[in-house]
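S.K.: Predicted model and sequence below, questions to follow.
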Amino acid sequence: MMIDFLYFQLLIVVLVIMLFTSMFRILREYERGVIFLLGRFYKIKGPGLILVIPFVQQMVRVDLRIITMDIPSQDLISRDNVTVRVNAVLYFRVLDPQKAIINIENYLEATSQLAQTTMRSVLGQHELDEILSARDTLNTDLQRILDQSTDNWGIKVTAVEIKHVDLDESMIRAIARQAEAERSRRAKVIHATGELEASKQLLEAARILGQQPEAIQLRYLQTLTEVSSDNSKIIVFPLPMELGRILQEMAGPYAPGKEDKDPDSPTEMT
């Protein structure tokens, strides 16, 4: 009987030690403990060493670090009726552990589902060109909407980043043709603008040269210098316009196309 009593005492001591040690919990710096007292919310404890009374109090750990969540690829139709697949990444953290545990059953799953539906809804209101080019604006809109929707869950959405926008092969070829046509249009506009500026400069140069006849002669000599430096077999000498006018004046009445007339000859009467 004495041995059985000793075993019973030893068992009681072991149970007390186990019960005593289970009362102490250690929470890391980024963790908080939501304490429930007989099923009702009591307080938030942590970090560090905390005391939880067994069978009376229960604790739920909550991580306060920023969580990186991948949003799966979503099929959506843009406003200009183009089917695309878009995936993104979501960054959020728990600000209020009490709301995150009490107001929502599983805040991780709820945030993921909300991000998927919000991304389909928001991107579906924009055209394909906006989805491809205005990603910063779309990311800001998604972050703002998700942050407002998860505020009652004690969650702060810090950022949303669209990663990939997948298109069909036919749409990729259409975009390539559109880009090629746009480059061709820009090239034509640039060429036309250059022709316009060149014509204005030539007009101004003609005015300056017309004011000083000596300038035309200097230009003629410069042209001869440039021609003489060429090693080609054919050399073209530009003829000054003044030389043609002088030759025409020297020809006088003997220029081709004019008939000699005797002033003493009688005039034909019709």
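M.R.: Nice, I can see it.

S.K.: CA atoms for contacts and neighbours, from now on please.
M.R.: Fine.

S.K.: Flag every buried residue along stretch 93-113.
M.R.: Residues of stretch 93-113 classed as buried: 93-101, 107, 111-112 (neighbour count, 16 or more other Cα atoms under 10 Å).

S.K.: show me what contacts D70?
M.R.: Contacts of D70 were listed using Cα atoms under 8 Å, 6 or more residues apart in numbering, and they are 87-90.

S.K.: Next one for the comparison:
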Amino acid sequence: MTPLISIFVFAVVALLASAIKILNEYERGVIFTLGRYTGTKGPGLILVIPFLQKMMKVDMRVIVMDVPTQDVISRDNVSVKVNAVVYFRVVDAGKATLQVEQYYAATSQLAQTTLRSVLGQHELDDMLTERDKLNQDIQAILDRHTDAWGIKVSNVEIKHVDLDESMIRAIARQAEAERSRRAKVIHAEGEQQAAEKLTEAAKALALEPQAMQLRYLQTLLDVTTGSSGQNSTIIFPLPMDLIKPLMAKLNSDE
């Protein structure tokens, strides 16, 4: 075999090797023929014509992107620091390559501005208590804007809402005042219910004088029993209106 033939065979083998591409299951190849987009291929074994075609790999797996801490001023003029995490993936490799230069950087910048914009429209209490709703609002906005890039934003999670020390102390005082208010309301409701029950009991006793006498004697028994073993003198008045019904009952029996 002459040297010329050897060089030719080697060149052919090199061209064939460069033409054969293998893409993993989670990868797609965006093909450009003479600079023009001609389709998306993969996964598996594909052929790329040397010198005429060029392939760009695109990862189709879910990407976890950490949104840097953002300074946010809430609607009630409270300054907080908020960070989040965004889950997204490429659903159209062609759009992700043709419509935006770097889809990861573009999505990151859009997530930062959207995070500040959405949280700035809510009060601090909403940021602390309604995170699920805020996450859904941010996710919907991001997904709508990135759809033209072939990007699907599947989830957004706000991780931390950091406050300064003065605001933390103010929230603690507010929580303490709220607990005190609830305790007073519960105590007042208990007093109201007790008063209603006592009123009902008094009406029932007023209808039956004998029941009033029995209650009077029971109270006397409780007082004397509770003071046993102590050097004390108890003077317990006996109203005449309690004795009269009893005497009348005895006279009628005779």
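M.R.: Received the coordinates, thanks. What you see is a predicted model, and the numbers here were worked out from it, not measured in a lab.

S.K.: Among the buried residues of stretch 93-113 of the first structure, which ones are in strands?
M.R.: Of those, the ones assigned to strands by DSSP state E are 93-94.

S.K.: ok, so of the buried residues of stretch 93-113 of the first structure, who is nearest N152 of the first structure?
M.R.: N152 of the first structure lies nearest to K99 out of those, by Cα to Cα, at 7.0 Å.

S.K.: R28 of the second structure and R61 touch, don't they?
M.R.: No - if you go by Cα atoms under 8 Å, R28 of the second structure and R61 don't touch, sitting 10.6 Å apart.

S.K.: Neighbour count: these two, which is higher?
M.R.: The neighbour comparison of R28 of the second structure against R61 (other Cα atoms under 10 Å) goes to R28, with 23 against 13.

S.K.: Contact partners for that one?
M.R.: Per Cα under 8 Å, 6+ apart, neighbours of R28 of the second structure: 40-43, 57-60, 93.

S.K.: let's go with 10 Å and repeat that
M.R.: 22, 40-44, 55-60, 92-94 (Cα atoms under 10 Å, 6 or more residues apart in numbering).

S.K.: Next: N152 of the first structure.
M.R.: 96, 99-100, 103-104.

S.K.: Make a markdown table from the residues you listed and add distance to A215 of the first structure to it.
M.R.: Converted to a markdown table, the contacts of N152 of the first structure look like this (distance: Cα to Cα, whole Å):
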| residue | distance to A215 of the first structure |
| --- | --- |
| D96 | 85 |
| K99 | 89 |
| A100 | 87 |
| N103 | 90 |
| I104 | 89 |
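
S.K.: Nearest to M18 of the first structure, out of the residues you listed: which one, please.
M.R.: Set against M18 of the first structure, the nearest of those by Cα to Cα is A100 (31.2 Å).

S.K.: which one in the second structure is aligned with the closest one?
M.R.: Matched across to the second structure, A100 of the first structure falls on A96, judged by TM-score structural alignment.

S.K.: correct me, but that match touches T40?
M.R.: No - using Cα atoms under 10 Å, A96 of the second structure is not in contact with T40; the gap is 11.4 Å.

S.K.: Which neighbours do the two have in common?
M.R.: Joint contacts of A96 of the second structure and T40 (Cα under 10 Å, 6+ apart) are 30, 58.

S.K.: P209 of the second structure matches what in the first structure?
M.R.: When the first structure is aligned by TM-score structural alignment, P209 of the second structure is paired with P213.

S.K.: contacting residues around that match?
M.R.: E242.

S.K.: how close does it get to E242 of the first structure?
M.R.: Taking Cα to Cα, to the nearest Å as the measure, P213 of the first structure falls 10 Å from E242 of the first structure.

S.K.: Likewise for L224 of the first structure?
M.R.: L224 of the first structure is 16 Å from E242 of the first structure, where distance means Cα to Cα.

S.K.: thinking again about what came up before, closest to E189 of the second structure out of the contacts of R28 of the second structure?
M.R.: M60 (60.9 Å).

S.K.: Now do the contacts for the match of A100 of the first structure.
M.R.: Under the criterion of Cα under 10 Å, 6+ apart, the neighbours of A96 of the second structure are 30, 58, 90, 102-104, 146-151.

S.K.: Helices of the stretch 101-250 of the first structure, start to end?
M.R.: 107-123, 128-133, 135-149, 169-211, 213-228, 241-251 (DSSP state H, counting those that start in this stretch).

S.K.: mean shift between the first one and the second structure?
M.R.: Following the fit onto the second structure, the mean deviation recorded for helix 107-123 of the first structure is 0.4 Å by mean Cα distance after the TM-score superposition for the first structure.
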